[in-house]
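**Q** sequence first, predicted coordinates after that:
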Amino acid sequence: MTDTIREQAATPPTLAEMQHWTWVLGRAQQMMLEFGIDMVKQAASQAPAAPMPGFPDMGGFARTQADFWSDSLKLWQRFIAPESAEPVIEDPRHAKDRRFSAPQWRDNPMFDLVRQSYLLISDHLLKSVDAIDGIDARQKERVRFATRGLLDAMSPSNFALTNPLVLEKTIETQGQNLLKGLEHMLRDIGKGQVTHTDPQAYELGRNIATTPGKVVKETPLYQLIQYEPTTKHVLAAPLVIFPPWINRFYILDLNPEKSFIRWAVEQGISVFVVSWKSADASMKDVVWDDYVVRGQIDAIDTVRDLLDVKSVHTIGYCVAGTTLAATLAYLSARGEADKVKSATFFTAQVDFSRSGELNLFVDDEQLALIESLSSEGFLDGRYMAATFNLLRGRDLIWNYVQNNYLLGQDYAPFDLLHWNGDTTNLPAKWHKAYLTELYRDNKLVQPGAISIAGTPIELKRIATPAYVQAGREDHIAPMESVWKITEHLTGPVRFVLAGSGHIAGVVNPPSAGKYQYWTNESAVESLAAFVDGAAETAGSWWPDWLGWLTAQSADTVPAKGGRMPGKGKLPAIEDAPGSYVKRR
């Protein structure tokens, strides 16, 4: 008897046996759904005609639940008696759901039931959230975000027994996929971060961040990189790029084909990039003023002095774009606005009234959590990485649970995801103040509400020509939020809406021939009006930006002397990409 049990345990179950247990799970789910019908009918009949003051209106919620049970019974009828059931009309959104793109999810009736049941539950739960009245919009959005996150986590694609691909792979490999996946998962637990790509595939300076240049200045806050010109003449006004310090600068220098930095150099621009230091205990007192004065303005003055020019072009990406706006307001208040010839904003926000889902993470509980995680004066970058991953959990978390934990697949090399996982620590004081004063209290757009180095600033004083780029599918800096910068600047503004999101909308070289962008030459006062009258252009917006930049000043000078890294007043310290970008 014991030998028989051992033999059965050592023999892998067949696909048919696993499918049987999947059917059992599906039937158990259906029994619970049917049990809830009477409860929902009861709730619907007892729901008050009008909500009590101070309480949410649950009547709409009850009605959506009744619809849910009705649709559930129809689904079950299609499964047990397909000949008499109503024809299936699938939501077009579900057809594009990559979690269920494999034919096994539809070809096998059991897994088709599991798939359709899950999608039905998901749709109705989200509708139920939308149907609750009597709570403020922010609270409803928090509930919706949490519900969506829970639904993504509970997808049948995330569990071995309800994923046909995993079942087939387990039988094929006799469970080796699960062992390999467990190895991946334990490694990720050990490092406290989800792995997205082959960790050995890239090395800074070898096959990523390879544009030739030199570090010509180093401070406790940043390194300044000057890139080698590739043209005989360059624009007289140099370009200083400020990447966000919540990520590494080489998002703009991933590889020769994708590199905005290399492309800008090839267009005859003298390019400088600030590489921020990843925060450590020595930066516990660093605040926003430091990034403005000791960071951006110091870099601007350094380049002006090195090349003996009156003004520079600037680019600020994301949080560095927000800071660039504060820098321009500070310079304007001090009568020094002419130090900056133009300002370009990549997916940057200054008015946080429409800041999207990231604003859901700004409350007393989250601020207390951040403070508890910052006992040494800085916030571990893995916390921010996890936050951004949660915003796109289906793509950046659960996709890897299926492929690399359950299926045991090897990680594919992907430079963008390598950069995404290369986390940067943040100064705790700065981070908390940024969340409270900007995201929560929206002080930057309030005249005089924020002071830099003792000087009150006001965005309305900024008359510097500005190029504002937003991403149509940006989930970190929504286009509605980025647009609002145009309402606070008084100088000439060119707004461009790029296809894709926060990263791909920016990193889109002309050679790729991908996406599109929209422009509107008319004077419009809202994003909706901009979109209604916008002209679409296929491909990258980079050439449009270049045309705008050279229109500010087309004067050129020979690419020699101080235009060559290390050949002017500032000797070369080390080769690009420098050492700060490699510090953890």
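**A** Great, that's in hand.
**Q** can we go C-alpha only for contacts and neighbour counts from here?
**A** Fine.
**Q** what sits against residue 94?
**A** Residues in contact with residue 94, defined by Cα atoms under 8 Å, 6 or more residues apart in numbering, are residue 119.
**Q** if I look at it, how far off is residue 152?
**A** Distance of residue 94 to residue 152, given as Cα to Cα, to the nearest Å: 14 Å.
**Q** same thing with residue 258?
**A** Remark: distance between residue 258 and residue 152 (Cα to Cα) = 32 Å.
**Q** the most centrally placed residue in the chain: which element?
**A** Note on the chain: the residue nearest the mean C-alpha position is residue 476, at 5.0 Å, using Cα atoms, centre = their mean. Assigned by DSSP states H and E, residue 476 belongs to no helix or strand.
**Q** same question for residue 189.
**A** Using DSSP H and E, residue 189 sits within helix 176-191.
**Q** for that helix, the distance to its chain's centre please.
**A** Distance of helix 176-191 from the chain centroid (Cα atoms, centre = their mean, to the nearest Å) equals 25 Å.
**Q** same question for stretch 525-540.
**A** 23 Å.
**Q** and what of stretch 443-451?
**A** Here stretch 443-451 is found 27 Å from its chain centre; the criterion is Cα atoms, centre = their mean.
**Q** may I have the distance across that stretch, first residue to last?
**A** End-to-end distance (Cα to Cα), stretch 443-451: 10 Å.
**Q** against that first model, consider the following:
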Amino acid sequence: MTRMSVPNVKTSIDRAIHAVEGRMTNGLSPASIMVAYFDWLVHMAHSPGKIGEMSENFARKTMDFNIWAARATMDPEIPDFIQPLPEDRRFRAEEWKQFPFNVLAQGFLLKEQWWHYATMGIPGVSKHHESMVSFGARQWLDIISPTNFFATNPQVLKTTMEQGGQNLVKGAENYWNEVMRNITDEHNAAESEFQVGKNLACTKGKVVYRNRLVELLQYEPTTKKVDAEPILIVPAWIMKYYILDLSQYNSLVKYLVDQGHTVFMLSWHNPTEKDRDLTMEDYVSQGVMECLKAVTTIVPDKKVHGVGYCLGGTLLTIAAAAMARDNDDRFKTITLFTTQTDFSEAGELMLFIDESQISYMEDMMWDQGYLDTKQMSGAFQLLRSFDLIWSKMVSEYLLGEQPRVNDLMSWNADATRMPYKMHTEYLRRLFLNNDLSAGRFEVGGKPIAISDIRTPIFAVATGKDHVAPWKSVYKIHQIVDTDVTFVLTNGGHNAGIVNEPGHPRRHYQIATKLDNDKFVPPQEWAERQDVVEGSWWEPWQEWLVKNSSGKVNPPSLGTPKGDYAPICDAPGTYVFEE
């Protein structure tokens, strides 16, 4: 054995150990977590002033709370001791206003408040570690919330009395059924109501191009005339494309086609171990650029409206910047849905991004060639633990309600894998190093700059986005030298985008910053803009028309023969890959 081969063997052993550990921790690095808590504990121990403040705060708050609790036993109308955050829905029901449940709820909120104070503002603790420790405290507190237990949840007790305990019997059945589904890897029976090609992803069209990475779908026109410039949609590859073509009533694709647009959509291949060496540049060249070539061949002599969603929007931005560098002007406009281009403030997802965590995840992916869907879902569930874990447990196991499934939830369960090399590059070059906004990201061996993009941009952000926080999406104003129309809509990362006209309780804010306008900070922007009731789809569609060159006859589906002759009907074959 040579001296050079020894480190490789040792590295392989380390990676194998980390890969096995990762399967038990859902991809979370124990070292990253331990370092964060050690940083907090050491600096806490060296901050006697902070400890004194915490002790004083605890004693004073406890005394005040005990006085309030004594009054609450006699007065159900007493104002809350602690006001929950606006997004906290756990204790809104009337049952929580009655003693002793009002005291239980307020006592729990007091614990949350104190632990937030205890984990934040410790001198010397890094911002990243401080956020991790505070987040971890919230996760543990969520576990012991009185909403999660039979004896301390008044809604569960009331339902149990009314149903004679049948809710608990149904809850046991729901629990057992879920255990069996996890063992057998079968889908929820309710999810079978939603099937791709039948009532999901069923807008008519053809697959007009296919390579090892993508299928390109072209949708049939439904109007006699269409806008001259076609639309090319680049969805995220972390999930199946049909988030934008759900049921017929909320399909963005169908809406665009019915408004007289020619629409193309990428459908990504679900990577396997054989695709471990696919890179970010492969996703740009074999994905965006090859499909753009197909679109401009099928619809010749016309520019293209590029549309990207989440990671797909970041990829579209990379492609557009590379094209701008090379004087390629085939994009007429660019639309970005919940897309980050500067990752310096990427929200709570950054809790899972540091050198230790990425190195750990690399070892997991090295072992199997990709990041598995279950390993990805763990982090996203923690970000929305109440919605995705605890409220589900209470409603299905304690209240005995049938699992609620709709088209969006069915799509959400249809995740895809991430190839080893591409995902490593994505995490390191974008999240960890922020190379894209800094002008260090390379395509074709040369760096690109987003500021080179001169085509008009329409950017959409959602107010309750845990994946791409709206203030992070807003940074596009500071990066590009072109006109930016920005929309802030209510809803989350997905529900805010699936925002069909007629949907109740939808509203948005919109404004355009011209290239020469001064920058307005995000919070000031939100305070300035009027709230408009309805769907942002409508002003976006008007913006597309405004940036088009008139109506023409619809193009054929693909080309009669050659590289872009129709291959099969939409939704194609890649969408069915498991």
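**A** Cool, the structure landed. Please read these numbers as outputs of a predicted model, since none were measured by experiment.
**Q** looking at structure 1, name the residue matched to residue 381 of structure 2.
**A** Taking TM-score structural alignment, residue 381 of structure 2 has residue 389 as its aligned residue in structure 1.
**Q** list the contacts of that match.
**A** By Cα under 8 Å, 6+ apart, the contact set of residue 389 of structure 1 is 396, 397.
**Q** one more time with 6 Å
**A** residue 396 (Cα atoms under 6 Å, 6 or more residues apart in numbering).
**Q** buried stuff in the helix ranked longest in structure 2?
**A** Using DSSP state H to define each element, structure 2 has its longest helix at helix 48-72. For helix 48-72 of structure 2, a neighbour-count test (16 or more other Cα atoms under 10 Å) marks 50, 54, 58, 65, 68, 69, 72 as buried.
**Q** then stretch 534-541 of structure 1?
**A** 534, 539, 540, 541.
**Q** now do stretch 577-584 of structure 1
**A** 577, 578, 580, 581.
**Q** pull the most distant pair out of the residues you listed.
**A** 577 and 580 (8.3 Å; Cα to Cα).
**Q** give me the mean distance between the helix or strand where the match of residue 381 of structure 2 lies and structure 2.
**A** According to DSSP H and E, residue 389 of structure 1 maps onto helix 381-391. Compared with structure 2 after fitting, helix 381-391 of structure 1 deviates on average by 1.6 Å (mean Cα distance after the TM-score superposition for structure 1).
**Q** any idea how far the alignment partner in structure 1 of residue 400 of structure 2 lies from residue 567 of structure 1?
**A** Alignment note (TM-score structural alignment): residue 400 of structure 2 maps to residue 408 of structure 1. Plainly put, residue 408 of structure 1 is 52 Å away from residue 567 of structure 1 if you go by Cα to Cα.
**Q** compare the two (neighbour count), which wins?
**A** Set residue 408 of structure 1 next to residue 567 and count neighbours by other Cα atoms under 10 Å: residue 408 wins out with 25 against 13.
**Q** under the alignment, what does the residue nearest to the centre of structure 1 map to in structure 2?
**A** Under TM-score structural alignment, residue 476 of structure 1 pairs with residue 467 in structure 2.
**Q** go on, residue 140 of structure 1?
**A** Checking TM-score structural alignment: residue 140 of structure 1 goes with residue 130.
**Q** which neighbouring elements make contact with the helix or strand harbouring that match?
**A** Using DSSP H and E, residue 130 of structure 2 sits within helix 127-143. Here helix 127-143 of structure 2 touches no other helix or strand, going by 3 or more Cα pairs under 6 Å, 6 or more residues apart in numbering; DSSP states H and E.
**Q** got the contact list for whatever helix or strand comes next after that helix?
**A** Moving toward the C-terminus from helix 127-143 of structure 2, the first helix or strand encountered (DSSP H and E) is helix 154-163. With Cα under 6 Å, 6+ apart as the test, helix 154-163 of structure 2 has contacts from 95, 399.
**Q** what residues sit buried inside helix 154-163 of structure 2?
**A** 154, 155, 156, 157, 159, 160.
**Q** hmm, back to that, which ones are touching the match of residue 400 of structure 2?
**A** Residue 408 of structure 1 touches 177, 180, 181, counting by Cα under 6 Å, 6+ apart.
**Q** list the ones among those that structure 2 also has?
**A** On the basis of both residues aligned by TM-score structural alignment, their matches' Cα atoms under 6 Å, what survives of the contacts of residue 408 of structure 1 in structure 2 is residue 177.
**Q** how about residue 448 of structure 2, what's its match in structure 1?
**A** Match for residue 448 of structure 2 (TM-score structural alignment): residue 457.
**Q** how many neighbours does its match have?
**A** Residue 457 of structure 1, neighbours per other Cα under 10 Å, totals 27.
**Q** try the one 4 residues further on
**A** Residue 461 of structure 1 sits with 19 neighbouring residues when counted by other Cα under 10 Å.
**Q** before we move on, what about residue 523 of structure 2?
**A** Going by other Cα under 10 Å, the residues that sit close to residue 523 of structure 2 add up to 9.
**Q** equivalent analysis for the one 4 residues further on, please.
**A** Per other Cα under 10 Å, the neighbour tally for residue 527 of structure 2 reads 10.
**Q** could you report the separation of residue 186 of structure 2 from residue 374 of structure 2?
**A** Distance from residue 186 of structure 2 to residue 374 of structure 2, by Cα to Cα: 14 Å.
**Q** ditto for residue 260 of structure 2
**A** In terms of Cα to Cα, residue 260 of structure 2 sits 39 Å off from residue 374 of structure 2.
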